[in-house]
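S.K.: coords below, sequence missing:
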């Protein structure tokens, strides 16, 4: 209540000071009007003084605690800038009346009390059911005050040029009072309505230009406030329609089945009919619709920018969309989008549908720009990735390749296996890519309700990891065999010669010959062996060497013949005569 009274005193000063300073005909000396003005002036001053004492007792919050101590309240108010403005508004320049006479313009410090007007309308805005109406009233008051000041300035300019000196200035002989005519003239200039007299000199041109600019500014604010009121009146219905449109577009971009789209529409319609609100989806609709329909990318020349921007919207607002839906509908919608991809992962094959549903609800979208690294080689893996849109390339690993939409990688890192948590290659986005991630923490939280399935998945992951290591080992062995080729087998004749020579004692001819030859090469003396000694060492003739070769060949072929004969004898226990072996070779025949 006190704030309203203080605002009324402030409004009086804002109206009276410009009026009395220019329209002196309403403040003539000795008239009843002057006495009334002076009484109102000092009444407003008394209200200003009382306001200072009242504000010294206003409580405030100090570090979260409501301060009630009068001394602390007074000290807090004196330390604020409001106290300094309140003191400046009470500067007693009225004492100049005794020197220069009653000149109302010296009371201009009283205009510093504008803070009271703002505080009042801020409070009304918070308390009112429809705050837009309060804002429009405040804007209208701003416009009226500007027109009031312009009317006073117009009358003062008319006095400077001479009242009735031309068709543009105010004519005192007209039937309309001075203030009414000037206020009408200022209003017509501000709104550009009516047939106004043309200016005749530079001062008049400058005056009208300033009027038009101020009028455009004020009326733009007024029209904007009225538009907000109309929009607020239909806000819920507009949000409902916008949310329906953007949700339909979004689900079609995800290739959601038509029956699922119908279920979402049905839920929207029923929720709107019952509650006339969309709850959490209102925020989603306002944010997304402002972005999509404000024309931010409507005129883009590059379709790639538009496509990537839409991909960003889809990845950043899917969680907001799912949060507003019921759990059953949210689960069905998520399953229809991701179930097919997740069920194709080798680690999650043959898992129950409830487990996959819980994992799907844990997926979070992430957008990667061209060239961004999704994971680096050697780092500890904490997520599994599903490619929703775009392409990624694997670099620096055993298999460099490009992975397309619908692929999954990094699932082994969810199992916390020794040796399976490190990334084996760098993976980076080839263009704009939207990936869904499943973190290890979310995976373990979901697996708490499925201990048997968790043990099975861990066993399957170990098997996959072991198989991958064995495959890498085989590849390394194959590469080694290709570099080091297998030696060709020794010819049979040479092998037979080597076997025959190896059975002889060191005194054999061939070994003696080789030893004597090496001894001759290393002998430091110049004495040459006699011919008789050499003939002794080479005592074996070529005929003897041939006989020894035939003997060794005969013994080599006789052994398999004897084994065949023993086997044949064991089978024929009836006492039949032994048949000669066909594979035996007689020395005489050779």
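M.R.: Perfect, thanks for sending it. Because the structure is predicted, anything quoted here is derived from the model rather than measured.

S.K.: please count neighbours and contacts with C-alpha atoms only from this point.
M.R.: Fine.

S.K.: now for the helix or strand harbouring residue 366, which elements pack on it?
M.R.: Assigned by DSSP states H and E, residue 366 belongs to strand 364-368. Packed against strand 364-368, as judged by 3 or more C-alpha pairs under 8 Å, 6 or more residues apart in numbering; DSSP states H and E, are the following elements: helix 303-324, strand 433-439.

S.K.: report the buried residues of the helix or strand that it is followed by.
M.R.: Once the chain leaves strand 364-368, the next helix or strand it forms, by DSSP H and E, is strand 373-375. The neighbour-count criterion (16 or more other C-alpha atoms under 10 Å) identifies residue 375 as the buried residues of strand 373-375.

S.K.: in addition, the following structure is provided for comparison:
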């Protein structure tokens, strides 16, 4: 057990160091990891965010991802509430060395935010060759398309192959999750892009769709409450009949 604890500590300290985790979070991570180990439960450092308590995991994800999100032109100058919402939809992903992540000509259905490792992007045109590493992202075309489109016409295709040179750790924002972000945060995006007719038009669509979804949710909850009330009333009547008989 002592050897296992030592190995765990070394791996955890390396993960904490390479991700620039602050001391308060480091203390909480190590405390939880050791406690989990003492209970005989697995501690997978590579998938640490999956096993940490939700509040701690959320704080760590925000610490790592906020600086990355602020590099995206259409995400800049937003308040922290928007970044927190986006972070809720980001999924941690790991790619082994020399793995194709996206191929040229395939639908570009995610934005990739790189937190560790090196990625090459290249296409049939050698001028497209580029090297991405920690702090970079790929898929801005998807964000621009979604901000300017309310349908799936002209869905963007990747203009390059995206391949890991080393093992890569990243966060992925899928197209469907980006759409959910816009349903939730459209007022903020509208505020900062209202002079852009194309984007403001799309935000009007998301505003209307968001209101419709909210209204349907309200009707559904109202019907559920009415049905519950009717069920309770029926039980009370059956109980009264039973007592009187």
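M.R.: Perfect, I can see it now. Every value quoted in this text rests on a predicted model; they were computed, and no experiment measured them.

S.K.: circling back: as CSV, the helices and strands packed on strand 364-368 of structure 1 with distance to residue 470 of structure 1 and mean neighbour count would be great.
M.R.: Shown next, in CSV, are these (distance: least, C-alpha to C-alpha, whole Å; neighbours: other C-alpha atoms under 10 Å):
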stretch, distance to residue 470 of structure 1, mean neighbour count
helix 303-324, 39, 16
strand 433-439, 28, 23
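
S.K.: spatially central, which residue of structure 2 would that be?
M.R.: Most central in structure 2 under C-alpha atoms, centre = their mean is residue 90, positioned 1.4 Å from the mean C-alpha point.

S.K.: got a list of what it touches?
M.R.: For residue 90 of structure 2, the contact set (C-alpha atoms under 8 Å, 6 or more residues apart in numbering) comprises 171-174.

S.K.: alignment lookup: it to structure 1.
M.R.: Under the alignment (TM-score structural alignment), residue 90 of structure 2 pairs with residue 363 in structure 1.

S.K.: how much space separates that match from residue 357 of structure 1?
M.R.: From residue 363 of structure 1 across to residue 357 of structure 1, the span is 10 Å (C-alpha to C-alpha, to the nearest Å).

S.K.: residue 446 of structure 1 maps to what in structure 2?
M.R.: In structure 2, residue 446 of structure 1 lands on residue 181 (TM-score structural alignment).

S.K.: how about its match, secondary structure?
M.R.: Assigned with DSSP: H, G, I helix; E, B strand; the rest coil, residue 181 of structure 2 falls in the helix class.

S.K.: tell me the buried residues in stretch 341-351 of structure 1?
M.R.: Neighbour-count burial for stretch 341-351 of structure 1 [16+ other C-alpha under 10 Å]: 341-343, 347-348.

S.K.: spatially, which two of these are the most separated?
M.R.: 341 and 347 (12.1 Å; C-alpha to C-alpha).

S.K.: which residue in structure 2 aligns with residue 421 of structure 1?
M.R.: Taking TM-score structural alignment, residue 421 of structure 1 has residue 156 as its aligned residue in structure 2.

S.K.: so its match is in contact with residue 142, correct?
M.R.: Yes: assessed by C-alpha atoms under 8 Å, residue 156 of structure 2 is found in contact with residue 142 at 6.2 Å.

S.K.: for residue 356 of structure 1, see how far away the match of residue 90 of structure 2 is.
M.R.: Per C-alpha to C-alpha, residue 363 of structure 1 is found 11 Å from residue 356 of structure 1.

S.K.: which residue ranges of structure 2 form strands?
M.R.: 91-95, 100-102, 110-116, 118-122, 130-133, 137-138, 161-164, 168-174 (DSSP state E).

S.K.: same question for the stretch 1-150 of structure 1.
M.R.: Assigned by DSSP state E, counting those that start in this stretch, the strands in the stretch 1-150 of structure 1 fall at 60-62, 65-67.

S.K.: hmm, back to that, and the helices and strands packed on strand 364-368 of structure 1: which comes nearest residue 454 of structure 1?
M.R.: Closest to residue 454 of structure 1 of those, according to C-alpha to C-alpha: strand 433-439, at 15.4 Å.

S.K.: that closest one vs structure 2, mean deviation?
M.R.: In the superposition with structure 2, the average deviation recorded for strand 433-439 of structure 1 is 1.7 Å (mean C-alpha distance after the TM-score superposition for structure 1).

S.K.: which helices and strands does that strand pack with?
M.R.: By 3+ C-alpha pairs under 8 Å, 6+ apart, strand 433-439 of structure 1 packs against helix 303-324, strand 364-368, strand 383-389.

S.K.: helix 303-324 and the shortest one, what's the angle between them?
M.R.: Computed by axes from the mean of the first three to the mean of the last three C-alpha atoms, to 10 degrees, the angle separating strand 364-368 of structure 1 from helix 303-324 equals 160 degrees.

S.K.: aligned partner of residue 49 of structure 2 in structure 1?
M.R.: By TM-score structural alignment, residue 49 of structure 2 lines up with residue 319.

S.K.: and its match, what does it touch?
M.R.: residue 364.

S.K.: cool, residue 210 of structure 2 as well?
M.R.: 183-184 are the contacts of residue 210 of structure 2 under C-alpha under 8 Å, 6+ apart.

S.K.: next one: residue 175 of structure 2 from residue 89 of structure 2, what distance?
M.R.: For residue 175 of structure 2, the distance to residue 89 of structure 2 equals 10 Å [C-alpha to C-alpha].

S.K.: having no further points to raise, I will conclude here.
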